[in-house]
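1. turn this into a model:
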Amino acid sequence: MLKNLSADNIYIVCGHTDMRKSIDGLAAIVQHQYQLDLFNNSAFLFCGRRRDRLKVLLWEDDGFLLLYKRLEGGKFNWPRSKKEVRNLTHEQYIWLMQGLSIDQPKAIKKLEGGVDIC
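-> All right, here's what the predicted structure looks like:
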């Protein structure tokens, strides 16, 4: 599933989403609940209650693309915090697609700002 998603931003909508929603329903969640711009080369990821299916909503220059993935074995390690949207790095997106947590405790974290070395 899109190992190299070509979006500037990848947002994960935490908690569960009604997977019966189509493009318009998912777009309404992004716009009204989270006040995010659908048209700025961003991908929005949604997952159902059973965590074995996800949808990706992505704007292309001439319309929306809706991708759907259903796992035949296993579940996505999806954050369950309610009413939250998180901006993922491409690395976190790959972890999610591999069934791993997006919050890897052993991953080396990037430092903010410069580091003085004497």
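2. C-alpha from now on. contacts and neighbour counts both.
-> Fine.
3. how about stretch 37-49: buried residues?
-> Within stretch 37-49, the residues scored as buried using 16 or more other CA atoms under 10 Å are Leu38, Ser42, Ala43, Phe44, Leu45, Phe46, Cys47, Gly48.
4. quick one: buried residues of the one helix or strand Trp59 maps to?
-> In the assignment (DSSP states H and E), Trp59 maps to strand 53-60. For strand 53-60, a neighbour-count test (16+ other CA under 10 Å) marks Arg53, Leu54, Lys55, Val56, Leu57, Leu58, Trp59 as buried.
5. quick one: the strands in the chain, in order.
-> Along the chain, the stretches classed as strands by DSSP state E are 9-13, 42-47, 53-60, 63-70, 85-88.
6. to compare against the first, here's the next sequence to fold:
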Amino acid sequence: MRKGIDGLAALIQDSFQLDPYSDAVFLFSGWSKDRYKCLYFDGDGFAMLYKRLDNGKLQWPKDENEVRNLTQQELRWLLEGLSLQQPKAIAKSAKGVF
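-> Alright, predicted model coming up:
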């Protein structure tokens, strides 16, 4: 969790071959999973949010090198301390199927 904006942007681009200037929020967690950083490019500069949780930990994916594309709901679950796989969540249905 030592990297700043430039270090995280370089990591996004060089290690994960993603565009840090895209319309995406990039989320990073420390090894203890009780803190995270969000990096976002808003069109004229980068914004970075750093948060340390007082109670609890993130249910972060096991593979620390795994890059995942999350839905807004999955991001909310993760930041609320819930698992990305919610067994009781209602699954999305295919539209137009009766």
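7. now the angle from the strand holding Trp59 of structure 1 to strand 63-70?
-> 160 degrees (axes from the mean of the first three to the mean of the last three CA atoms, to 10 degrees).
8. what's the matching range in structure 2 for strand 53-60 of structure 1?
-> The aligned range for strand 53-60 of structure 1 in structure 2 is 35-42, by TM-score structural alignment.
9. picking that back up, would you list the buried residues of strand 53-60 of structure 1 in JSON lines and tack on distance to Gln98 of structure 1?
-> Shown next, in JSON lines, are the buried residues of strand 53-60 of structure 1 (distance: CA to CA, whole Å):
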{"residue": "Arg53", "distance to Gln98 of structure 1": "13"}
{"residue": "Leu54", "distance to Gln98 of structure 1": "13"}
{"residue": "Lys55", "distance to Gln98 of structure 1": "16"}
{"residue": "Val56", "distance to Gln98 of structure 1": "16"}
{"residue": "Leu57", "distance to Gln98 of structure 1": "19"}
{"residue": "Leu58", "distance to Gln98 of structure 1": "20"}
{"residue": "Trp59", "distance to Gln98 of structure 1": "24"}
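10. circling back to that earlier point, in a markdown table, list the strands of structure 1 along with distance to Gly25 of structure 1.
-> Below are those laid out as a markdown table (distance: least, CA to CA, whole Å):
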| stretch | distance to Gly25 of structure 1 |
| --- | --- |
| strand 9-13 | 13 |
| strand 42-47 | 11 |
| strand 53-60 | 11 |
| strand 63-70 | 12 |
| strand 85-88 | 16 |
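11. for structure 1, which helix is longest?
-> If you go by DSSP state H, structure 1 has its longest helix at helix 90-97.
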